[in-house]
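Asker: Only the shape, not the letters, is given here:
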């Protein structure tokens, strides 16, 4: 996970536009949730993960395959940031017939990451 792209609007758009692979999308969310892989012990270090995530997911989950995990991610976005993709980036959503669960889950990951960016830095770059 050391080669993750920077958390910025370019990366968010790359998630939405499907130019970043699914593994990297998951790794970004894992990283900002606090999951760290300890290669010495071959185990996940969850000491930085908040209990509500760590207890349910002692190892990071695949957000693009797991509806329950994606729903939990959606619920963890503060109300004021639920529409942050639309409000800050002008994302209009996907066109009907051109998206499925995978794209919806990628948009959820992008929305969560953008919200995280707003909450931790106070700005969207």
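Answerer: Received it, and whenever you're ready, just let me know what you need. The structure presented is a predicted model; accordingly, all values stated were derived computationally and were not measured.

Asker: CA atoms for contacts and neighbours, from now on please.
Answerer: Fine.

Asker: Who are the packing partners of the longest helix seen in the chain?
Answerer: Ordering each helix of the chain by length in residues (DSSP state H) puts helix 101-121 first. Judged by 3 or more C-alpha pairs under 8 Å, 6 or more residues apart in numbering; DSSP states H and E, the packing partners of helix 101-121 are helix 9-16, helix 22-33, helix 67-75, helix 84-89.

Asker: May I see these organised as CSV, with mean neighbour count and distance to residue 110 added?
Answerer: Output for those, formatted as CSV (neighbours: other C-alpha atoms under 10 Å; distance: least, C-alpha to C-alpha, whole Å):
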stretch, mean neighbour count, distance to residue 110
helix 9-16, 19, 5
helix 22-33, 18, 8
helix 67-75, 15, 11
helix 84-89, 16, 8
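
Asker: Okay, one more to line up with it:
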């Protein structure tokens, strides 16, 4: 699961539902796809899940509108890294059965340990 650093603090992100991130901030990483789940690290070092909600294009830049999700911690991110399968490069391709099964397995793992859903200091 890809981790992206954003130039905003925890307090700012706690009050927001979305954040815009330019592709140029990703340091040469592969493009993101609509629906792709990733992890954001804010300037305070706090981790949270996010999903690519929309892509916006200009002549020189691709900008991702990321929907902010729940706070998480490094251990959870590491545990899910091998479980969650990123969406395929073609966002218009139908989701196949094994991808749904991977997402269900990840959600079941989280449901089995609800205390892991909260970041340190928020338990």
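Answerer: Looks like it arrived, so ask away. Remember, it's a predicted structure, so these values are computed and weren't measured experimentally.

Asker: Could I get the TM-score for this pair?
Answerer: TM-score of the superposed chains, computed with TM-score structural alignment, normalised by the length of the second structure, equals 0.26; 44 aligned residues with a C-alpha RMSD of 3.2 Å.

Asker: and the angle from the longest helix of the first structure to helix 22-33?
Answerer: Put simply, helix 101-121 of the first structure runs at 30 degrees to helix 22-33, going by axes from the mean of the first three to the mean of the last three C-alpha atoms, to 10 degrees.

Asker: okay, the angle between helix 101-121 of the first structure and helix 67-75?
Answerer: Using the same axes, to 10 degrees: helix 101-121 of the first structure against helix 67-75 is 30 degrees.

Asker: in helix 101-121 of the first structure, what's buried?
Answerer: Within helix 101-121 of the first structure, the residues that count as buried by 16 or more other C-alpha atoms under 10 Å are 103-118.

Asker: do stretch 97-110 of the second structure as well
Answerer: Applying a neighbour-count criterion of 16+ other C-alpha under 10 Å, one finds residue 106 buried in stretch 97-110 of the second structure.

Asker: rewinding a little: need the helices and strands packed on helix 101-121 of the first structure in CSV with distance to residue 53 of the first structure, can you?
Answerer: Below are these laid out as CSV (distance: least, C-alpha to C-alpha, whole Å):
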stretch, distance to residue 53 of the first structure
helix 9-16, 22
helix 22-33, 8
helix 67-75, 9
helix 84-89, 22
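
Asker: Can you list the helices and strands that whichever strand or helix holds residue 40 of the second structure packs against?
Answerer: According to DSSP states H and E, residue 40 of the second structure maps onto strand 37-41. Applying 3+ C-alpha pairs under 8 Å, 6+ apart, one finds that strand 37-41 of the second structure contacts strand 3-5, strand 47-57.
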